[in-house]
Each structure stands twice: as C-alpha cells, then as structure tokens.
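> heads up, no residue letters with this:
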C-alpha cells in the first residue's frame, strides 16, 4: 500500500464516551474511509503509529432521518473501525484515551 493511501484510510479518531471506555481495554475507534478494508486499516495504524494491531472490526453507521420544516432529510452516514492493539501496546497520543 502506498504512502498516500495510508493517510486517506484513517480520517480521524472517533471521540465519544463509549470510545473512551473501549480505550481502557486497548481498543481504539477511528473514522475511516468508506472504501477502506480491514487489511488497509490494520496496515495504516501499524505504519502511522508504529504499534502492533491484533484485530480490526469495522461497522457502517447509517445517517439519521431528521424532520425539518420542508419535509424529511437524511444525515450523512459514516464508517468506523474498532482497532484492538496487541497486549502491552497503547496509543499515548490518542485524544480519545483521556
């Protein structure tokens, strides 16, 4: 995988209370590109952070339906990945681990 693709796979950390609780169990949550695969996500995390990845779980979050004055609309959906690091590995500079 080329260097340019590495930076396009991971869009950023997904910072929520649930992500902070997952970080205690060595699991970190990232928003990823809609066409990213598990091997690409694993390679990107290992290359960018220099940590060994144990497993990757990916899920699609559907956009919410919202009612407005002009009818109904649909928010944009996104894709996120739960990345489990190997035992003894942590991401110190990860903003969701606070």
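Looks like it arrived, so ask away. Everything quoted here is computed from the prediction, not taken from an experiment.

> Please count neighbours and contacts with C-alpha atoms only from this point.
Fine.

> The residue lying closest to residue 86 once chain neighbours are set aside is in what secondary structure piece?
Taking Cα to Cα, 6 or more residues apart in numbering, and ignoring the residues beside it in sequence, residue 86 has residue 54 as its nearest neighbour in space, at 4.9 Å. Taking DSSP states H and E as the criterion, residue 54 maps to strand 53-61.

> hold the first one in mind and look at this next one:
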C-alpha cells in the first residue's frame, strides 16, 4: 500500500442541511480517502486550513450499494466520511464561509 499524502486525504466537503447546522458547533464534514486514519485526517485539516486546531475526528465507513442494470449487477464505490471538531480557540475554516 502506498502512503497517502495529506492533500490526498480530504476529497470534498459534505454540504447537507445537517452538516450546515453542525458548523455552528465547530464541526465540519468531509468525504475522505477510504484508507485514511483519524491521525492522517487531523494532520490534513491542520495543514490545509491554517489556524485550524482539531479537537477530535469521528469517521464513518459506508459500503457501496448493489446496483443492477438489466441482468448485469455491480456495486458502487465505498466511501468514508469524517466529522472534524475544532477547538474553541482555533480559527474557522474559511472554505465554508458564505455557504
């Protein structure tokens, strides 16, 4: 297995009604690389967003759904989601401002 660089860990932010409500509690949701660990996610957030200090990281693994098209069946890709909680003294993540 090749090592994952910090800029490969965070794939994209999750923009849902629930994730927007959690931003008031300094919790930000990201889709992350399926093999990334909590330590790697913490380092990636702190390096990519200057001034952000991560308090904790919660992760969820989601298996791919089985899909069918005619007689052929397959699975969609599995995903991993991370909810990153920032400390009270850290800066807000500017990426989410204005959403």
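Thanks, I have the structure now. It should be emphasised that the depicted structure is a prediction, and the values quoted were computed from it without experimental measurement.

> Just the TM-score for the two chains, thanks.
TM-score for the superposed chains, counting by TM-score structural alignment, normalised by the length of the first structure: 0.82, backed by 94 aligned residues with a Cα RMSD of 2.0 Å.

> what comes up buried for the strand holding residue 54 of the first structure?
Going by neighbour count (16 or more other Cα atoms under 10 Å), the buried part of strand 53-61 of the first structure is 53, 56, 58.

> Chain neighbours aside, what residue packs nearest to the first one?
In other words, residue 53 of the first structure. residue 85 (4.4 Å).

> does the one you found really touch residue 54, like I thought?
Yes: under the criterion of Cα atoms under 8 Å, residue 85 of the first structure makes contact with residue 54 at 5.0 Å.

> how about the residue nearest the centre of the first structure, what does it touch?
For the first structure, the residue nearest the mean C-alpha position is residue 30 (1.6 Å; Cα atoms, centre = their mean). Shown in contact with residue 30 of the first structure (Cα atoms under 8 Å, 6 or more residues apart in numbering): 10-14, 80-83.

> Run a quick neighbour tally on the residue nearest to residue 53 of the first structure.
Other residues within reach of residue 85 of the first structure, judged by other Cα atoms under 10 Å, total 23.
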